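*Asks:* sequence unknown, structure follows:
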């Protein structure tokens, strides 16, 4: 079992390596795998790899392919065993792990086909048990696995070993947990299309590997990572079994590591070097921990929770409390575009110029109103020139029934247009014969994009944003018709660059979901950042006076310690925000990709905004109905 040697790591029971981002982390894992392969080549032996699928290891495979194409690495001496496969699953299905591994790795390297092993999802039930026994035997016959690569699910599963799996479990057929199926729903265009079973290596099979590397990216994994690394070993969180392994590394980006004690509450682990940000974070944490307003915290409270050296440095709880209270107070503003003719020295936004040109980037056609609808309405009401840039069409999130509903309307309107009626008939026939998870035809993709465009325009009209201020970018990286997108390109950046340079905004609002390494929000943000950097390199003058504010998506809110602007929303504006969300009718009642929250988007947004206001109130701030939070990006 892992024994940490630094005091700050004393809560961690597994060796944990934190990188700045998922790209750097993936490169480190790829280098370790490449080193093993080369070492085995020098010894004249085989390197045996246990491989995982999903979004987490994709960049590792990209690097391995790059190493091979550059002539730095051969896979002639490599044998692979994949962790799992859905059951039943045809090997050529777009959802199969056979296809995934071929597309991301095997088709691009010189591995011998007979050295590749992936569980067969195309067996009959009578064949499964013997097949699983043979899979175990094949691993033993090649001397066992040298490096086993893992991801981790929100339930703590490794491979498809769901909660309840035992330490000694072997390769077998299992039933998938509902949370696991819900997480996979986006790939299958609906939970109902996700297989209910899978073949997976067992926990015992994984534990027999000589080295285990578990990777995790993003804040969505931070909670389960904290449980796996710092929690008690239990069957309900299978990843905790890895604490028994003598050579296991957790390789994380900063977001996935954010709930570990040494990151989230380092004062509980060791003495800290206190800076402004850490003081603010610790004081808010202590206030919420004790359910006390900030100004009521005492010296004894700080001492009891590992912050005695902070009191010694600053002098008293009162001084710390007042400092943090004032910092929080200054984040609250009802003027997100700046208050004209006011002292702005303690305000998050500048008073001048007024009115401002405000550009809101919305990754999907409803993120603007879901995530910052109250602020958008406030900007319009206060006279600013508000523009919304819808970065993607959002077409894959529209149900087929919505297309048919609009076609029925259009068919009646265009009764005399034979060519159009013929096209509509072809689309209906395609949808009637479409298989679960099958990609839409270009025509269907176009119609679905138009549905979402119409909804976005309706929301703009309701909010008072002129239709000509709605910009539909339809960034090329998104337009694949599949959940998996293309990498961002120079064309994506140029489209964004041109819009920015045309509008010359005084302030930009963008979705700041930095913790999602492969999702649309993150790619959209990267495109904005690259366009801003290009503008900066080109010495464009207006960019020097532009503020960039990051909001969060429908899934989570910024931590209060990070918020630099908090915009209060009254009951009337909350109702207006919800009505704006309602304009996106194709996403109402049931969303294509609901994530792990089954509530409608308006319900999530309302609760999130109210929770933020309640947290501010509990800290001792003024009581508001709801609040939207923002973090400023400095570029």
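*Replies:* Received it, and whenever you're ready, just let me know what you need. Just so it is clear, the model here is predicted, and its values are computed rather than measured.
*Asks:* make it CA atoms for all contacts and neighbour counts henceforth
*Replies:* Fine.
*Asks:* neighbouring contacts of stretch 414-434?
*Replies:* 400, 404, 407, 411, 441, 443, 444 (CA atoms under 8 Å, 6 or more residues apart in numbering).
*Asks:* cool, and stretch 396-407?
*Replies:* Residues outside stretch 396-407 that contact it (CA under 8 Å, 6+ apart): 424, 428, 431, 444-445, 447-448, 451-452, 481-483, 586-587, 591-593.
*Asks:* Using ChimeraX, define a selection of the buried residues within those residues.
*Replies:* Remark: buried members of the contacts of stretch 396-407, expressed as a ChimeraX selection using 16 or more other CA atoms under 10 Å:
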select :424,428,431,444,445,447,448,451,452,481,482,483,586,587,591,592,593
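*Asks:* show me the contacts for the spatially most central residue of the chain.
*Replies:* The C-alpha lying nearest the average C-alpha coordinate of the chain belongs to residue 516 (CA atoms, centre = their mean; 2.5 Å). By CA under 8 Å, 6+ apart, the contact list for residue 516 reads 217, 218, 219, 220, 522.
*Asks:* Would you map the strands across the stretch 351-500 of the chain?
*Replies:* 357-362, 385-390, 470-472 (DSSP state E, counting those that start in this stretch).
*Asks:* who does the first one touch, helix- and strand-wise?
*Replies:* The contact analysis (3 or more CA pairs under 8 Å, 6 or more residues apart in numbering; DSSP states H and E) places strand 357-362 against helix 367-381, strand 385-390, strand 507-511.
*Asks:* any residues touching that strand, and which ones?
*Replies:* 337, 368, 379, 384-391, 503-511.
*Asks:* Which helix or strand contains the closest residue to residue 277 other than its chain neighbours?
*Replies:* Nearest residue to residue 277 in three dimensions, chain neighbours excluded: residue 561, at 7.7 Å (CA to CA, 6 or more residues apart in numbering). Here residue 561 sits in a region with no helix or strand, counting by DSSP states H and E.
*Asks:* Comparison target below:
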């Protein structure tokens, strides 16, 4: 019976999928399977032939392989590896090369014979690539083929660098990279314009020949493409769907990457559910949106025809369910994000007491506060709360070089106009110009330039916070050290980051904390900043003020909460939307064309307005009041 239930639950899935609680557990499971293969081959006196991947996805696997080698003594002397791909052109000494990646993350830390390591050569003359690719294939074949191929998946659905349009029988070859793939790589190269347009990759046909294939995927950013790869029709537009044809493949992922699969996203379509309030809320909103109906117009027939008959039977009549969820949504809407004093708060998202709260808004970058929750920020100040803002990083990587020069030029001209000695400024200016003229893609700026760019963003942040109504002593610049360390190491968070955050929190003793919960940030900074806050609060949990402190997550710059997730929705009038826009405009270095725009070509202020307007529309379509815009929040209980 259990097997039948599992088959029913996964009936939309066209290949085997294993989901783990988080990527750390999953990575260790994959690493153990690899070492088990290596040991089994050693016992037979045979070589283990591995196909390896690069990128963020396999880093945890490689870290665990290194640990197993060092702590358990597993040898890699019988291992022969073939990497999936390499950018073209690419020098093996370049920081962005997959040669460097594999050495830093695996090969330098184990006892593998480097003569057994094979990585596509990004330095070849283009006329020699065809023969090289044939030779690469021939080596794999002569060794008896790949025992195990590990894969990640790109947001285009590519495996290796087999982009949309790749043929299922393709071999190792030179390919042109999709624009989205290049955008995703832009951070490593200091901008998309520096990312190579081509790569050498194993083909889908080559991958298919492996005796075992494991595709791994982590985090919410991969959820939509995973759904297409696992549940969609086989299509050249999503090359990973070709893996549905393999009898030797398994997809391994964490819960976030699996979140859009039918059995997790809309489980009522495949099995009986435990109908708690969050599940009912999600299902009713899904049904209303699917049918294009307000909640209060949903009928029993609607429920029965869309997999929700069990809900109607157990919790009905359906009109009572509709009213219950409508009221739940209604109670998330508040014009008092700090709570309304002297009012009944039983149906409000925030407490009435204390009447005036100490609130702190953590902003990972110097503009996330006004972009994502600028209207709420201003309203908290207007309503008399003791509001602080804390900018967690300098954001100095996101300033154009010519903007930095412009500020130094201004300082030189200003100094000369009032007869100040400008010798040191002149020296700095000359050295900056020389450095920038010879700067390599993704090369770290000099300490002076980093400071200058940080000051540019600091000035903009002060201007934005002042516009929101804050005094200077309520504006905090944390300069968390992880941000600069992260430019040279992959494990940037350290004790000092946590201690700085603990000190500020314990100094302010807030009743409310607002933090970025927008983990779709392509640079990963938001997630790191959030983790630091959580670790700081965990250590402070015995403090009396922590027991009465609520943590609210905001989004907006990169992604928005789903309607069923929202626990506080702060409506904005047209005038408040304009005030928020003006606060965002204070961040001049991020206007027009920011250094790191991500996938979205719109300016940040346009994104913010469009997303808050869409949130308001989502409430309106469900039958609630129509507002100009809404900023959404979810409470994180710690």
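*Replies:* On my side now, so go ahead. Fair warning: this is a prediction, and the values are worked out from it, not measured in the lab.
*Asks:* care to give me the TM-score?
*Replies:* Once superposed, chain against chain, the TM-score is 0.97 (TM-score structural alignment, normalised by the length of structure 1); 631 aligned residues with a CA RMSD of 1.5 Å.
*Asks:* sorry, back to before: structure 2: which residue goes with the residue nearest to residue 277 of structure 1?
*Replies:* Mapped onto structure 2 by TM-score structural alignment, residue 561 of structure 1 lines up with residue 564.
*Asks:* Distance of that match relative to residue 243 of structure 2?
*Replies:* As for residue 564 of structure 2, its distance to residue 243 of structure 2 is 33 Å (criterion: CA to CA, to the nearest Å).
*Asks:* Who has more neighbours out of the two?
*Replies:* Legend: neighbour count by other CA atoms under 10 Å for residue 564 of structure 2 and residue 243, higher for residue 243 (24 against 18).
*Asks:* what residues are up against the residue lying closest to that one once chain neighbours are set aside?
*Replies:* Counting by CA to CA, 6+ apart, residue 243 of structure 2 lies nearest to residue 249, which is 6.9 Å off, once chain neighbours are set aside. Residue 249 of structure 2 makes contacts with 15, 16, 212, 213, 214, 215, 243, as judged by CA under 8 Å, 6+ apart.
*Asks:* who's in contact with residue 39 of structure 2?
*Replies:* residue 74.
*Asks:* Kindly apply the preceding question to residue 469 of structure 1 instead.
*Replies:* Per CA under 8 Å, 6+ apart, neighbours of residue 469 of structure 1: 386, 387, 388.
*Asks:* for residue 371 of structure 1, same thing?
*Replies:* Residue 371 of structure 1 is in contact with 551, 552, 553, 554, 605, 628, counting by CA under 8 Å, 6+ apart.
*Asks:* do the same with residue 380 of structure 1
*Replies:* 386, 463, 464, 465.
*Asks:* ok, back up a step: can I get the helices and strands packed on strand 357-362 of structure 1 in CSV with distance to residue 305 of structure 1?
*Replies:* Formatted as CSV, those follow (distance: least, CA to CA, whole Å):
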stretch, distance to residue 305 of structure 1
helix 367-381, 35
strand 385-390, 46
strand 507-511, 35
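*Asks:* Of the ones you listed, give the one that comes closest to residue 301 of structure 1.
*Replies:* With CA to CA as the measure, helix 367-381 is the member of these nearest residue 301 of structure 1 (35.7 Å).
*Asks:* Give me the mean deviation of the closest one from structure 2.
*Replies:* In the superposition with structure 2, the average deviation recorded for helix 367-381 of structure 1 is 0.8 Å (mean CA distance after the TM-score superposition for structure 1).
*Asks:* How far off centre is that helix?
*Replies:* From the chain centre to the centre of helix 367-381 of structure 1 is a distance of 22 Å (CA atoms, centre = their mean, to the nearest Å).
*Asks:* Likewise for stretch 13-25 of structure 2?
*Replies:* Distance of stretch 13-25 of structure 2 from the chain centroid (CA atoms, centre = their mean) equals 18 Å.
*Asks:* buried set for that stretch?
*Replies:* 13, 14, 15, 17, 19, 20, 23.
*Asks:* Now do the helices in the stretch 501-638 of structure 2.
*Replies:* For the stretch 501-638 of structure 2, the helices defined by DSSP state H, counting those that start in this stretch occupy 525-539, 574-585, 604-621.
*Asks:* Structure 2: matching residues for stretch 465-475 of structure 1?
*Replies:* Under the alignment (TM-score structural alignment), stretch 465-475 of structure 1 falls on residues 470-480 in structure 2.
*Asks:* what's the span of the matching stretch, first residue to last?
*Replies:* 22 Å.
*Asks:* try stretch 477-496 of structure 1
*Replies:* OK, stretch 477-496 of structure 1 end separation, CA to CA: 13 Å.
*Asks:* which outside residues touch it?
*Replies:* 186-187, 392-393, 395-396, 439-440, 445, 473, 475-476, 520, 523, 527-528, 530-531.
*Asks:* List the buried residues for it?
*Replies:* For stretch 477-496 of structure 1, by 16+ other CA under 10 Å, it's 477-485, 488, 492-496.
*Asks:* what does stretch 333-351 of structure 1 give?
*Replies:* Under 16+ other CA under 10 Å, the buried positions of stretch 333-351 of structure 1 are 333, 334, 335, 336, 337, 338, 339, 347, 348, 349, 350, 351.
*Asks:* Likewise for stretch 611-630 of structure 1?
*Replies:* For stretch 611-630 of structure 1, a neighbour-count test (16+ other CA under 10 Å) marks 611-616, 618-621, 624-630 as buried.
*Asks:* residue range for it in structure 2?
*Replies:* So stretch 611-630 of structure 1 sits over residues 614-633 in structure 2, by TM-score structural alignment.
*Asks:* Residue 11 of structure 2 and residue 196 of structure 2, how far apart?
*Replies:* 40 Å.
*Asks:* Look at these two and report which has more neighbours.
*Replies:* residue 196 (17 against 14).
*Asks:* For the more buried one, which three-state class applies?
*Replies:* coil (DSSP: H, G, I helix; E, B strand; the rest coil).
*Asks:* Aligned counterpart of it in structure 1, please.
*Replies:* In structure 1, residue 196 of structure 2 lines up with residue 195, judged by TM-score structural alignment.
*Asks:* ok, that match touching residue 87?
*Replies:* Yes: the criterion here is CA atoms under 8 Å, and residue 195 of structure 1 meets it with residue 87 at 6.4 Å.
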